[in-house]
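Enquirer: Generate a structure from the sequence data that follows.
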Amino acid sequence: MKNIVVLASGRGSNLQAIINAIKEKKINAKISLVLSDKKEANALKIASENNIKSKFIDPSFFASREGYDIYIAELIKKENPDLVVLAGYMRILTDKFIDSFEGKLINIHPSLIPAFQGLKAQKKAVEYGAKFSGCTVHFVTKELDNGPIIIQAVVPVLPEDTEKELSERILFYEHKIYPQAIKWILEDRVIIEGRKVVIKNAKYGTLPVNPALEDF
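Expert: Okay, here's the model as predicted:
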């Protein structure tokens, strides 16, 4: 069985979506560890409720971002993960951490990368007057929110949208495309060629999700 480690800072809704997919036997894997940089993160509560080992690692105990990342990287390596999943993890990772898990470190971002990278992507889309936004699952590289794209979902931006309303519409698809991407990776269907990612036997050219969802 494949093994996943999750890093999360907040409410843990994507973590819950992944747990649900595992319980429904759509993903043949286990989550062996959830780590958080926030003591009050709801993700830690979700992990505990599902009997998943979880830890809060306080960044204030470390003199530098590098020191923190070296420490958590060693904790993760002990789990021998097949995949490291960022699920609302709000810290910018150092280069050494990214190097440690190159090719098996993924993130979900609430925009259609390369648009609206960084924080408050939904707010940026509303304020910019974008007509479409969405979400992107991508491999993590040293350039923030700019790694090779696995799957994207398109969501319309309505004239009366607030940041909260657009965020909720995007979140609906986050909970579908993130478990789907994880399933594909753990089934060894993902081929990375430079910036281009191809899913073997997937259906391309579909909307609102490309490539098409298969299980979610």
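
Enquirer: contacts, neighbours, all on C-alpha from now
Expert: Noted.

Enquirer: need the longest helix for this structure.
Expert: helix 163-186 (DSSP state H).

Enquirer: and that one, how far out from the chain's middle?
Expert: 9 Å (CA atoms, centre = their mean, to the nearest Å).

Enquirer: contacts for the helix or strand following that helix?
Expert: For helix 163-186, the following helix or strand on the C-terminal side (DSSP states H and E) is strand 190-193. Strand 190-193 has contacts (CA atoms under 8 Å, 6 or more residues apart in numbering) with 148, 184, 197, 198, 199, 200.

Enquirer: Let's compare: structure for the following, please.
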Amino acid sequence: MTHKMPAVVLASGNGSNLQTLIDLKSANKLDLDIKLVVSNNPEAFALERAKNAKITTWGKSHKSFESREAFDLNVIAEIEKAGILSNQKLIADGKDITKSSQVGCIILAGYMRLLSTAFIQAFSGRILNIHPALLPSFAGAKGGLDALNYGIKITGCTVHFVDEIMDHGPVIIQAAVPHKAGESLDELMQRIHKLEHRIYPQAVQWLAEDRLSLKDRVVYLKENSKSEKLASLGNQELSFLVSPPLEKF
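Expert: Sure, this is the predicted structure:
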């Protein structure tokens, strides 16, 4: 692997998906260069994970800013310092001084804040999120719990592009798991998280390879003759369905 897609990860809590990305990046299995980890929670363990991996961090409470947009504008400035420029045109003294941007991405990994319109427009088409349910069902902060309480038999996780509506953007990849009657939320989420840690890096890798395209809300994956599809995760106890099919890194 040669080209590494620059990325910024936004996280609010434990950062297990971040750790998966760090581990795969360190093993040279992912075409990713994490430039910065941002959190709206200065105590988030995700920041510790980043520091342990010698990744630059920025953590400030959103409560110390006067508005959602004010916080996000500060985050945008930090992201641009990290080398991932926004899509916004830069005008000074009446002249367009917009810089050529590196093709990077913003990865939301348990980021418990709605992004402002300003942020989404700044990085339009380059923001990824993962949600612990099969969208469009059970959107929102408690997707896993809402699905369980509803009595579903199948749930899972979804990686999608982010737009201005919560958990609404075009779907890149989904993975399904069964819910067993009487199973606790923790038991269910353990299996969902296992798949999150597989499909999120997969989506990131496809983006890094410039194989994703979008038309009328449908995300298309360009075939790659060098990619080897996987039949399973190698765990017979884990019943699942993943679409598009997983590939070997």
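
Enquirer: Do you know the score for how well these two fit?
Expert: With the length set by TM-score structural alignment, normalised by the length of the first structure, the two chains reach a TM-score of 0.95; 214 aligned residues with a CA RMSD of 1.4 Å.

Enquirer: Where in the second structure does the longest helix of the first structure fall?
Expert: Helix 163-186 of the first structure lines up with residues 185-208 of the second structure when matched by TM-score structural alignment.

Enquirer: mean deviation of the matching stretch from the first structure?
Expert: Taken against the first structure, stretch 185-208 of the second structure registers an average deviation of 0.6 Å after superposition, with mean CA distance after the TM-score superposition for the first structure.

Enquirer: Pull out the buried residues from that stretch.
Expert: 188-189, 191-193, 195-208 (16 or more other CA atoms under 10 Å).

Enquirer: try stretch 144-153 of the second structure
Expert: Buried-residue list, stretch 144-153 of the second structure, by 16+ other CA under 10 Å: 144, 145, 146, 147, 148.

Enquirer: swap in stretch 27-43 of the second structure?
Expert: 30-42.

Enquirer: Let me have the residues you listed in JSON lines, extended by distance to residue 240 of the second structure.
Expert: What follows is the buried residues of stretch 27-43 of the second structure, written out as JSON lines (distance: CA to CA, whole Å):
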{"residue": "30", "distance to residue 240 of the second structure": "23"}
{"residue": "31", "distance to residue 240 of the second structure": "26"}
{"residue": "32", "distance to residue 240 of the second structure": "27"}
{"residue": "33", "distance to residue 240 of the second structure": "30"}
{"residue": "34", "distance to residue 240 of the second structure": "29"}
{"residue": "35", "distance to residue 240 of the second structure": "33"}
{"residue": "36", "distance to residue 240 of the second structure": "33"}
{"residue": "37", "distance to residue 240 of the second structure": "31"}
{"residue": "38", "distance to residue 240 of the second structure": "32"}
{"residue": "39", "distance to residue 240 of the second structure": "32"}
{"residue": "40", "distance to residue 240 of the second structure": "33"}
{"residue": "41", "distance to residue 240 of the second structure": "33"}
{"residue": "42", "distance to residue 240 of the second structure": "36"}
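
Enquirer: Would you mind putting these into CSV with distance to residue 57 of the second structure and secondary structure alongside?
Expert: As requested, those are exported to CSV (distance: CA to CA, whole Å; DSSP: H, G, I helix; E, B strand; the rest coil):
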residue, distance to residue 57 of the second structure, secondary structure
30, 21, coil
31, 20, coil
32, 17, strand
33, 14, strand
34, 10, strand
35, 9, strand
36, 6, strand
37, 5, strand
38, 6, strand
39, 8, strand
40, 11, coil
41, 12, coil
42, 10, coil
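
Enquirer: Between those, which sits nearest residue 7 of the second structure?
Expert: Taking CA to CA as the measure, residue 7 of the second structure sits nearest to residue 34 out of the buried residues of stretch 27-43 of the second structure, at 4.8 Å.

Enquirer: Aligned to the closest one, what sits in the first structure?
Expert: The alignment partner of residue 34 of the second structure in the first structure, by TM-score structural alignment, is residue 31.

Enquirer: Run through the residues that contact its match.
Expert: Taking CA under 8 Å, 6+ apart as the criterion, residue 31 of the first structure is in contact with 3, 4, 5, 6, 19, 52.

Enquirer: Surely the last one is in a strand?
Expert: No. When the secondary structure is assigned by DSSP: H, G, I helix; E, B strand; the rest coil, residue 52 of the first structure falls in coil instead of a strand.

Enquirer: Tell me which residue of the second structure matches up with it.
Expert: In the second structure, residue 52 of the first structure lines up with residue 55, judged by TM-score structural alignment.

Enquirer: before we move on, what about the fourth one?
Expert: With TM-score structural alignment as the criterion, residue 6 of the first structure lines up with residue 9 in the second structure.

Enquirer: Its match contacts residue 109, correct?
Expert: Yes. Using CA atoms under 8 Å, residue 9 of the second structure is in contact with residue 109, at 6.7 Å.

Enquirer: what do these two both touch?
Expert: With CA under 8 Å, 6+ apart as the test, residue 9 of the second structure and residue 109 both reach residue 18.

Enquirer: Is residue 158 of the second structure in a helix, a strand, or coil?
Expert: strand.

Enquirer: neighbours of it, just the number please.
Expert: Neighbourhood size, residue 158 of the second structure [other CA atoms under 10 Å]: 25.
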